[in-house]
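Novice: what follows is a predicted structure for the sequence shown.
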Amino acid sequence: MDFKFEKLRIWQTSMSFGEEVFTLSKTFPKEEIYNLTSQIRRAVDSIALNIAEGSTGNSQAEFRRFVGYSLRSLAEVVTCFHKAKLRGYINEESFQSIYKKAFDLMNSIAAFRNTLK
């Protein structure tokens, strides 16, 4: 038995993206554990969590709203990585790699949301 959301490519991709962000955030300084590290981890987890939660709703409009929350969480993750780069926690190459994945995920989520009426 599968849940409906487990079949969604955006959920699968957001799960993988979340694990990559979690691993990368392990390199942040210990003094950030309750600040930027915690924030980025909560935001990246919210992407997949909102897709899953929205898929169990009673309407496509409700699902669309939760998918929108996922996009907002993704924007938060990208902003956290800008902060991490500015603070010297990640290099330009790591930033560009995660940024591209975030951009591709954003486009996929937005395209999926557009199918929900």
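Specialist: Received it, and whenever you're ready, just let me know what you need.
Novice: please make it C-alpha for all contacts and neighbour counts, starting now.
Specialist: Will do.
Novice: and the nearest residue to Tyr69 once chain neighbours are set aside, what helix or strand is that in?
Specialist: The spatial neighbour of Tyr69 that comes closest, neighbours along the chain excluded (Cα to Cα, 6 or more residues apart in numbering), is Asn50 at 6.5 Å. Taking DSSP states H and E as the definition, Asn50 sits inside helix 36-55.
Novice: structure two is appended below for comparative analysis:
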Amino acid sequence: MALIKYHKDLIVYQKAFESAMEIFNLTKTFPSEEKYALTDQIRRSSRSVCGNLAEAWRKRRYEKLFVNKLIDSEGEAAETQNWLDFALACNYLNEETYKELYIKYDEILAMLVKLSKDYEKWTFQKHTQ
């Protein structure tokens, strides 16, 4: 297992970033009337997964804050899945692309839950005197 020094070293961050960029590129084809609605919402939530992970990483000396930011990241990933549902229902995505992205976010969610459950492995240990 490679040493994880930065949030960008986390596989979950890498998957979330890659997925957010995929969504960004896909949403370029959404209708212009969705610019301030669905397009904006799905881009924001997908990017927020990464943003909250970066914040969590910097707050890992405080266990509760670390876990809280991971939970925020989970919420953003689930919100992204919600917007994917709308994009499919509006016929902005085909079924195959939808399924691939939805599965990616299921994997991201599973990794975030594992990080939260195993928070002691990632947070700074309290020093006893």
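Specialist: In hand now; what should we look at? Keep in mind that this is a model prediction, so the values were computed, not measured.
Novice: which ones are touching the residue nearest to Tyr69 of the first structure?
Specialist: For Asn50 of the first structure, the contacting residues are 66-67, 69-70, by Cα atoms under 8 Å, 6 or more residues apart in numbering.
Novice: tell me the residue in the second structure aligned with it.
Specialist: When the structures are aligned by TM-score structural alignment, the residue of the second structure matched to Asn50 of the first structure is Asn52.
Novice: look up how far Lys15 of the second structure lies from its match.
Specialist: Distance of Asn52 of the second structure to Lys15 of the second structure, computed by Cα to Cα, to the nearest Å: 14 Å.
Novice: name the single longest helix found in the first structure.
Specialist: Longest helix in the first structure by number of residues (criterion: DSSP state H): helix 60-86.
Novice: what residues sit buried inside that helix?
Specialist: Under the neighbour-count criterion of 16 or more other Cα atoms under 10 Å, helix 60-86 of the first structure has 60, 62-64, 66-78, 80-82, 84 buried.
Novice: residues contacting the counterpart of Ser70 of the first structure in the second structure?
Specialist: In the second structure, the position corresponding to Ser70 of the first structure is occupied by Ser73, as judged by TM-score structural alignment. Under the criterion of Cα under 8 Å, 6+ apart, the contact partners of Ser73 of the second structure comprise 48-53, 112.
Novice: again, but for Glu96 of the second structure
Specialist: Taking Cα under 8 Å, 6+ apart as the contact definition, Glu96 of the second structure lies against nothing.
Novice: alignment lookup: it to the first structure.
Specialist: Under the pairing rule here (TM-score structural alignment), the equivalent of Glu96 of the second structure within the first structure is Glu93.
Novice: about what we covered before: quick one: the longest helix of the first structure to helix 36-55, angle?
Specialist: If you take axes from the mean of the first three to the mean of the last three Cα atoms, to 10 degrees, helix 60-86 of the first structure sits at 170 degrees to helix 36-55.
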